[in-house]
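J.: got a predicted structure here, sequence first:
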Amino acid sequence: MAIVLLVRHGRSSANTSGTLAGRLPGVHLDDTGREQVGRTGARLADVPVVEVVTSPLERCRETAEAITAHHDLEATVDEAITECGYGDWQGRPLSELAQEDLWKTVQGHPSAATFPGGESLMAMQARAVEAVRAHDARIEAEHGPAAVWVAVSHGDVIKSVLADAAGMHLDLFQRLHVDPASVSIVRYAPQRPTLIAVNTTAGELGWLRAPAPAADAPVGGGAGPASR
């Protein structure tokens, strides 16, 4: 029952310009993004993070560095949690893409969306969920059931992992929102995953130092962490 903190990269130069960056190289955090990830790193400074896994793209690696700076760790790069392969959409303005017929499918029926020359959203979810669950099982085996680790990734990727954890069909994942530098928290357990938090950008996280909770869901909701 390890806990994964899903951290979206901070605001990037592409976010500011309204461009779908995809996997283009050279997309870095902007000034606001660097401030955002600095605050996220500070939020996680008192959390006993045992490992940080990051997408290989620069904006995620820069975000991961803001977290590992507070811990005696080096981030592990994993291509399986990289950005969706947007194919021919990559590098184009979002305002232009919103006029495409595929945009409506992405919004209303994402499980049917495949980007021209790229990846389907279903394939993106499958490889990201498989990677996160595999890392989680490995880290729990190595560090025990109270282990806390971080996965630094991208908005749509994190939303797809959260949808899986919530038992939501991918067609509902646009109901989720994940801001730059936000922290979402999932605990995987033998019975089911549990969504502990979604899209948090502020608040103390030291309560994650507490022992791992019981596997069963407490009837009535339980008392919560003592330090929260």
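T.: Cool, the structure landed. Numbering: from 1, shown residues only.
J.: every contact and neighbour count from this point should use C-alpha atoms.
T.: Will do.
J.: which helices and strands sit right next to the biggest strand by length in the chain?
T.: The strand that spans the most residues within the chain, counting by DSSP state E, is strand 193-200. Contacts defined by 3 or more CA pairs under 8 Å, 6 or more residues apart in numbering; DSSP states H and E place strand 193-200 against helix 155-165, strand 183-188.
J.: quick one: contacts of the shortest one?
T.: Put plainly, it is strand 183-188. 1-8, 40, 133, 136, 162, 165, 193-201 (CA atoms under 8 Å, 6 or more residues apart in numbering).
J.: put this next to the first one:
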Amino acid sequence: MATVILVRHGRTTANATGVLAGRLAGVKLDETGHGQATRAADRLAALPLAAVVSSPLERCRQTARTILGAQGAPLTLATERGITECDYGEWQGRALKDLAKEKLWATVQSQPSAAAFPGGESLGAMQARAVSAVRRHDAAVESEHGAGAVWVAVSHGDIIKSVLADALGMHLDLFQRINVDPASISIVRYTPARPYVLASNTHEGDLSWLAPRPGRRKSRRAPDAVVGGGAGPGALPPRP
């Protein structure tokens, strides 16, 4: 099974000033965001990545290029519109403190599945296209590079939250319980049985345990969840 590492872009000038950037052009990483992207890239440098896929928006492509620069082998950056930012419509470019006064704000917080942004898309539609894109790329990476391949998707906060909610089997109405900070790393492994969320919103820590190990026998059987929690990375799965 392939493993996807979900990376949110680093902090932007819009993030720092409390503006909902959405799909506005020209929104780039600020100095703090560049530092955050570098730290994420340093963590990922221990992994031989099979692919790096980015939202088309500049802040994500900046973060993705930093990740690519830390890789030992050359990779080509791919972009995927399915993981681009939510279309916030008329909310785009407005201050969050003003949006918090809108009636729709309460719906976004408590019942996201019923929220549709004026002139934009619904959060349900956002989740559907994001999950579909991630799962499609994940299957393609596994088909080309084999089980154990690791790849990166660089995207946006609400997109990553919605993908994690799907992997956790959570209703979209609960996705606001998930936090995804700038340049944080979350990890999902999809299997025929179920997705496994291996990490969420991490900022520090060694990731080398995700690297595929040469010579390890690959089972065709989807791994079961280990009762009791198991022995952690590197342990052999229980025999059927």
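T.: That came through fine. Treat the numbers as computed from the prediction; the structure is a model and nothing was measured.
J.: now the longest strand of structure 1: which residue numbers in structure 2?
T.: With TM-score structural alignment applied, strand 193-200 of structure 1 matches the range 195-202 in structure 2.
J.: what of stretch 87-99 of structure 1?
T.: Counting by TM-score structural alignment, stretch 87-99 of structure 1 corresponds to 89-101 in structure 2.
J.: from the chain's centre, how far out does the matching stretch sit?
T.: Relative to its parent chain, stretch 89-101 of structure 2 has a centroid offset of 24 Å by CA atoms, centre = their mean, to the nearest Å.
J.: same question, stretch 2-11 of structure 1
T.: 4 Å.
J.: who touches that stretch?
T.: 29-30, 32-34, 36-37, 59-60, 62-63, 136-137, 139-140, 144-155, 158, 178-188, 212.
J.: got a ChimeraX select line for the buried ones in those residues?
T.: Command for ChimeraX that selects the buried part of the contacts of stretch 2-11 of structure 1, burial taken from 16 or more other CA atoms under 10 Å:
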select :29,30,33,34,36,37,59,60,62,63,136,137,139,140,145,146,147,148,149,150,151,152,153,154,155,158,178,179,180,181,182,183,184,185,186,187,188,212
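J.: please narrow the contacts of stretch 2-11 of structure 1 to those residing in strands.
T.: V148, W149, V150, A151, V152, S153, V183, S184, I185, V186, R187, Y188.
J.: among those, which pair sits farthest apart?
T.: S153 and Y188 (18.2 Å; CA to CA).
J.: so who does the nearest residue to A193 of structure 2 once chain neighbours are set aside touch?
T.: Leaving out its chain neighbours, the residue that sits closest to A193 of structure 2 by CA to CA, 6 or more residues apart in numbering is A222, at 6.0 Å. Residues counted as contacts of A222 of structure 2 (CA under 8 Å, 6+ apart) are T191, P192, A193.
J.: so the last one lies in a helix, does it not?
T.: Which is A193 of structure 2. No - counting by DSSP: H, G, I helix; E, B strand; the rest coil, A193 of structure 2 is not part of a helix but coil.
J.: can you name the residues that contact it?
T.: Per CA under 8 Å, 6+ apart, neighbours of A193 of structure 2: A222, P223, D224.
J.: please list which of the residues you listed are preserved in structure 1.
T.: Checking these against structure 1 (both residues aligned by TM-score structural alignment, their matches' CA atoms under 8 Å), the contacts still present are P223, D224.
J.: and the contacts of A193 of structure 2 as TSV, adding distance to G18 of structure 2 and secondary structure?
T.: Shown next, in TSV, are the contacts of A193 of structure 2 (distance: CA to CA, whole Å; DSSP: H, G, I helix; E, B strand; the rest coil):
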residue	distance to G18 of structure 2	secondary structure
A222	44	coil
P223	43	coil
D224	43	coil
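J.: follow-up on the earlier one: between the helices and strands packed on strand 193-200 of structure 1, which gets nearest to E74 of structure 1?
T.: Closest among those, using CA to CA: strand 183-188, at 19.3 Å.
J.: distance from that closest one to structure 2 after superposition?
T.: Compared with structure 2 after fitting, strand 183-188 of structure 1 deviates on average by 0.2 Å (mean CA distance after the TM-score superposition for structure 1).
J.: now do that strand: distance to the chain's middle.
T.: 9 Å.
J.: ok and it relative to helix 155-165, angle-wise?
T.: 30 degrees (axes from the mean of the first three to the mean of the last three CA atoms, to 10 degrees).
J.: please report how far V150 of structure 1 lies from R192 of structure 1.
T.: In this view, V150 of structure 1 and R192 of structure 1 are 20 Å apart by CA to CA, to the nearest Å.
J.: buried subset of the contacts of strand 183-188 of structure 1, written for ChimeraX?
T.: To isolate the buried members of the contacts of strand 183-188 of structure 1 in ChimeraX, using 16+ other CA under 10 Å:
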select :1,2,3,4,5,6,7,8,40,136,162,165,193,194,198,199,201
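J.: neighbours of the residue mapped onto G221 of structure 1 from structure 2, how many?
T.: In structure 2, G221 of structure 1 lines up with G229, judged by TM-score structural alignment. Neighbour count of G229 of structure 2, defined by other CA atoms under 10 Å: 7.
J.: before we move on, what about T13 of structure 2?
T.: 16.
J.: not counting sequence-adjacent ones, nearest residue to it?
T.: T13 of structure 2 sits nearest to D30 (CA to CA, 6+ apart), 5.5 Å away.
J.: returning to that earlier point: of all the ones in strands among the contacts of stretch 2-11 of structure 1, which comes closest to A14 of structure 1?
T.: Nearest member of those to A14 of structure 1, counting by CA to CA, is S153, at 15.4 Å.
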